[in-house]
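> Below: sequence and its predicted model.
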Amino acid sequence: MSLVSHRGLCAALLITASAAAHAGFDCSGSHGGFRLQTSDSWVGTDKLEHFGVSAPFGALGAWLMRDTAHPAIYGALLGTVPGVVKETIDGTCRTDGFSYKDLFADALGAFTGAWLTHWALTWSGSTHGKAVGVRYDDTF
């Protein structure tokens, strides 16, 4: 299997599995229409949950895109996909709605995870084994 197909498979698994792992779905009622949630605040545990759950997805996305020109950007975009899916589903709930504030927390978490992964971690393999180390790379 080629490197591209390995990364594609990992990305597909990440996107598929992340919906269940992401911040809880609160839709206990039926679906219909599309609603925006305007009553939520910018601070609170909900935003911290969105940030915390999206950071590992951004980190994984940056690791998957480590050989591209801009791994932190591509990793953050890939890591934000689960948040977009979750908020879109919330938007169709009769009891909830699409929250751009939650999506912002998702994007910020994904970018933070992607940037920290790209900046701090390196993975190398040799004939003697594999190693994970800390490094600094100024390529954004």
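Cool, got the structure. Numbers count the residues shown, from 1 in each chain.

> only C-alpha atoms for contact and neighbour calcs from this point on.
Fine.

> Okay, residue 125 and residue 13: tell me how far apart.
24 Å (C-alpha to C-alpha, to the nearest Å).

> Okay, one more to line up with it:
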Amino acid sequence: MILEPGHINVTEKDIADVLRDCKTVAPILSQVGDKWTVLVIVTLNHGPKRFNEIKRKITGISQQMLTRTLKALERDGMVIRTTFPTNPPQVQYELSDLGRSLSKPVLALGTWVRNNLVEIEAARERYQQKNGG
């Protein structure tokens, strides 16, 4: 058994299973590992939000990209979209149970990035100096 940071137990079998099923796992990892998906999950972790609330909280995301991201998350069962019968109709997005379970590793990843940002930036600087960039 391998003990990973954050106390997630990962066995050799877990690793072998992920690699064996990589055709199935890869597209989902691509979606959940996307920066916009991560930021939407983090934003919705604090409770239901309307589209424009989400857009305001995520700096740099276009309306089109947010729409695509929310649709993909809804398709994969991570986000619940609720339409309220008002005039005009109001739409709210919230994490499903599956999405909330994803929010834990996503938040851990975000925390890891913040905790290691100085070291990562220093490594990037060294790399650019070494490679003439």
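Yep, it's here. Everything quoted here is computed from the prediction, not taken from an experiment.

> Can you give the structural similarity as a TM-score?
The TM-score (TM-score structural alignment, normalised by the length of the second structure) is 0.28; 63 aligned residues with a C-alpha RMSD of 4.9 Å.

> ok, now how distant is residue 31 of the second structure from residue 106 of the second structure?
12 Å.

> More neighbours: the two, which one.
Set side by side, residue 31 of the second structure and residue 106 show more neighbours around residue 106, with 19 against 16, by other C-alpha atoms under 10 Å.

> Does that one lie in a helix or a strand, and which?
helix 97-130 (DSSP states H and E).

> now residue 18 of the second structure
Per DSSP H and E: helix 12-20 holds residue 18 of the second structure.

> For the spatially most central residue of the second structure, list the residues it contacts.
The centroid of the second structure falls nearest to residue 38 when counting by C-alpha atoms, centre = their mean (2.1 Å). The contact partners of residue 38 of the second structure, by C-alpha atoms under 8 Å, 6 or more residues apart in numbering, come to 32, 106.

> Swap in 10 Å and give it another go.
Going by C-alpha atoms under 10 Å, 6 or more residues apart in numbering, residue 38 of the second structure touches 31, 32, 69, 102, 103, 105, 106, 107, 109, 110.

> ok, and the closest non-adjacent residue to the first one?
Translated: residue 31 of the second structure. residue 37 (6.9 Å; C-alpha to C-alpha, 6 or more residues apart in numbering).

> after the helix or strand harbouring the one you found comes which helix or strand?
Assigned by DSSP H and E, residue 37 of the second structure belongs to helix 35-44. On the C-terminal side of helix 35-44 of the second structure, the closest following helix or strand by DSSP H and E is strand 49-50.

> Identify each buried residue in the helix or strand following that following strand, please.
Once the chain leaves strand 49-50 of the second structure, the next helix or strand it forms, by DSSP H and E, is helix 51-57. For helix 51-57 of the second structure, burial by neighbour count (16 or more other C-alpha atoms under 10 Å) applies to 51, 54, 55.

> by contact count, what packs against helix 51-57 of the second structure?
helix 35-44, helix 63-75, strand 90-95 (3 or more C-alpha pairs under 10 Å, 6 or more residues apart in numbering; DSSP states H and E).
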